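Colleague: this one's structure only:
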């Protein structure tokens, strides 16, 4: 008597690819909608919450981004996940009134907040506001002199697709700079930061924005984001050269820079 194993017939179905949404695994096709829901919920309080969560330090980080990028006057920039325009307006100021920034964000309500600010600050004629997906940008090849992305790339479903798309739309000689929450090299400090993040930030979100769940996701997404060296590796794999990073506030955040050469 023999024991034979008969494989099940192949129906052609394949397991659905998943990705992380905070600490949850979700189908890739669902993540963009979930992220859009988070930022739609918090759009009107987003800048206030940034100040509260970071004690205003996010402004220093964004100034450091502008300092390192040092965009030339008259340049055309792309600001991805630019939402309320915080980075875009800094870059326009650095370009001394002669440049232009196209702000692209997945969430329309965030862009509406940014447009209001642009009109109030007299910058509406030097900004465009485009609803778009960072993994499939609605722009032609070789369009922009610079691209920036502050606190957005960790929300993208596939970072590699975003990096490739930005590389495509940059002009030869263009530069991409990422500002993102990162990893503190010293384990004890990282533990203290995690205690603050998980125990305080969602409660702030509830008190200020009326939404603890969205800020719980944002805290979880920070912990799921790869470390500084892994981001460097992925940028190089996408074709960027002269890739470097700088830690900010001990590594709570990091700036990554790469060039299309």
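Modeller: Here it is on my side, so go on. Here the structure is a predicted model, which means the values were calculated and not measured. Residues are numbered from 1 along each chain as shown.
Colleague: contacts, neighbours, all on C-alpha from now
Modeller: Will do.
Colleague: in the stretch 1-150 of the chain, which spans are helices?
Modeller: Applying DSSP state H, counting those that start in this stretch to the stretch 1-150 of the chain gives helices spanning 28-42, 46-54, 57-69, 86-94, 108-120.
Colleague: just how off-centre is stretch 131-148 within its chain?
Modeller: Centre-to-centre, stretch 131-148 and its host chain are 14 Å apart (Cα atoms, centre = their mean, to the nearest Å).
Colleague: report the buried residues of it.
Modeller: Neighbour counts using 16 or more other Cα atoms under 10 Å place 131-135, 137, 143-148 of stretch 131-148 among the buried residues.
Colleague: next: stretch 239-259.
Modeller: For stretch 239-259, burial by neighbour count (16+ other Cα under 10 Å) applies to 239-241, 243-248, 251-259.
Colleague: for stretch 88-102, same thing?
Modeller: Neighbour-count burial for stretch 88-102, with 16+ other Cα under 10 Å as criterion, is recorded at 88-92, 94-95, 99-102.
Colleague: structure two is appended below for comparative analysis:
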């Protein structure tokens, strides 16, 4: 399952799934994918992962252990629908202020609607912007989180450096992403499920299976756990480590700005 994976040297900026595209072309293609899936994004996450993504996200926020002091500021990148942001606010006892940043306006619209229904708008700010060029000053946040979004960023190295820039000294970086499963027999079943069933489910639920073919292929292109940890270190983070979930189907990487 690792044959297609990218190394720390890069390559994701021209990889749209297994297809190679021109430099600068990927972002528009990715934006189109998420415009098409925004309204069914959370439902499809449940169907694709059998609900496991909820446990992984809970684990992410538990490891972050948000401070319950007023003024604790978190930047949640590629967090349009609010899944991580809502959990952080709850875990902080309602004291955390979370900026939800996403490049895709359709995803942000879903997040705003959910926040309004949940009475959380007072804790949240929604910003449409690019992870590669964050519209914030240096040392602005106590934590930076990103869940299942960084593999869709064309220039991951630049996004990681931006994450380091906007964090305060002592700030925490956490990234939850699909990763490299290394379990005999289970990997074959996972491969079959991913490439044959997920696009079919996407077609039934959303009427369009193509975005899910891209999403599955993008998972296979993303660097494995060690290579991604190397990229995080190269961006200036210290004490970089990770935790595997479900045998490595997903991995949660952590780093600190010292």
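Modeller: Looks like it came in fine. Here the structure is a predicted model, which means the values were calculated and not measured.
Colleague: show me what residue 119 of the second structure aligns to in the first structure.
Modeller: Using TM-score structural alignment, the equivalent of residue 119 of the second structure in the first structure is residue 122.
Colleague: how deep is that match tucked in, by neighbour count?
Modeller: 9 (other Cα atoms under 10 Å).
Colleague: for residue 237 of the first structure, same thing?
Modeller: Counted with other Cα under 10 Å, residues neighbouring residue 237 of the first structure total 13.
Colleague: cool, and residue 223 of the second structure?
Modeller: Counted with other Cα under 10 Å, the neighbours of residue 223 of the second structure add up to 25.
Colleague: do the same with residue 39 of the first structure
Modeller: Number of residues near residue 39 of the first structure (other Cα under 10 Å) recorded here: 20.
Colleague: elements contacting the strand ranked longest in the second structure?
Modeller: Using DSSP state E to define each element, the second structure has its longest strand at strand 167-178. Applying 3 or more Cα pairs under 8 Å, 6 or more residues apart in numbering; DSSP states H and E, one finds that strand 167-178 of the second structure makes contact with helix 52-64, strand 141-147, strand 250-256.
Colleague: what do we get in the second structure for residue 259 of the first structure?
Modeller: Matched by TM-score structural alignment, residue 259 of the first structure corresponds to residue 256 in the second structure.
Colleague: same deal with residue 28 of the first structure?
Modeller: Using TM-score structural alignment, residue 28 of the first structure sits opposite residue 23 in the second structure.
Colleague: follow-up on the earlier one: can you redo the buried residues of stretch 131-148 of the first structure as JSON lines with distance to residue 156 of the first structure?
Modeller: Formatted as JSON lines, these follow (distance: Cα to Cα, whole Å):
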{"residue": "131", "distance to residue 156 of the first structure": "15"}
{"residue": "132", "distance to residue 156 of the first structure": "12"}
{"residue": "133", "distance to residue 156 of the first structure": "9"}
{"residue": "134", "distance to residue 156 of the first structure": "7"}
{"residue": "135", "distance to residue 156 of the first structure": "8"}
{"residue": "137", "distance to residue 156 of the first structure": "13"}
{"residue": "143", "distance to residue 156 of the first structure": "22"}
{"residue": "144", "distance to residue 156 of the first structure": "21"}
{"residue": "145", "distance to residue 156 of the first structure": "22"}
{"residue": "146", "distance to residue 156 of the first structure": "20"}
{"residue": "147", "distance to residue 156 of the first structure": "16"}
{"residue": "148", "distance to residue 156 of the first structure": "14"}
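Colleague: between those residues, which is nearest residue 66 of the first structure?
Modeller: Residue 66 of the first structure has its nearest neighbour among these in residue 148, at 9.6 Å by Cα to Cα.
Colleague: any idea what the closest one aligns with in the second structure?
Modeller: Using TM-score structural alignment, the equivalent of residue 148 of the first structure in the second structure is residue 145.
Colleague: distance of its match relative to residue 119 of the second structure?
Modeller: Computed as Cα to Cα, to the nearest Å, the residue 145 of the second structure to residue 119 of the second structure distance reads 22 Å.
Colleague: any residues touching stretch 154-164 of the second structure, and which ones?
Modeller: Contact with stretch 154-164 of the second structure is made by 10, 12-14, 26-27, 131-134, 144, 150, 153, 173, 231-232, 235-237, 257, as judged by Cα atoms under 8 Å, 6 or more residues apart in numbering.
Colleague: what residues in the first structure pair up with it?
Modeller: The aligned range for stretch 154-164 of the second structure in the first structure is 157-167, by TM-score structural alignment.
Colleague: in that stretch, what's buried?
Modeller: 157, 159, 162-167.
Colleague: list the contacts for residue 185 of the second structure?
Modeller: If you count contacts by Cα under 8 Å, 6+ apart, residue 185 of the second structure has none.
Colleague: counterpart of it over in the first structure?
Modeller: Under the alignment by TM-score structural alignment, residue 185 of the second structure pairs with residue 188 in the first structure.
Colleague: its match: which element?
Modeller: Secondary structure assignment for residue 188 of the first structure, by DSSP states H and E: helix 187-204.
Colleague: which positions in that helix come out as buried?
Modeller: If you call a residue buried by 16+ other Cα under 10 Å, then helix 187-204 of the first structure has these buried ones: 190, 194, 197-198, 201-204.
Colleague: excluding chain neighbours, what is closest to the residue minimising distance to the centre of the first structure?
Modeller: With distances taken as Cα atoms, centre = their mean, the residue of the first structure nearest its centroid is residue 152 (1.3 Å). Excluding its sequence neighbours, the residue lying closest to residue 152 of the first structure (Cα to Cα, 6 or more residues apart in numbering) is residue 81, at 5.4 Å.
Colleague: tell me which residue of the second structure matches up with that neighbour.
Modeller: With the correspondence set by TM-score structural alignment, residue 81 of the first structure lines up against residue 78 in the second structure.
Colleague: doesn't residue 102 make contact with that match?
Modeller: Yes. Here residue 78 of the second structure reaches residue 102: they are 4.5 Å apart, a contact under Cα atoms under 8 Å.
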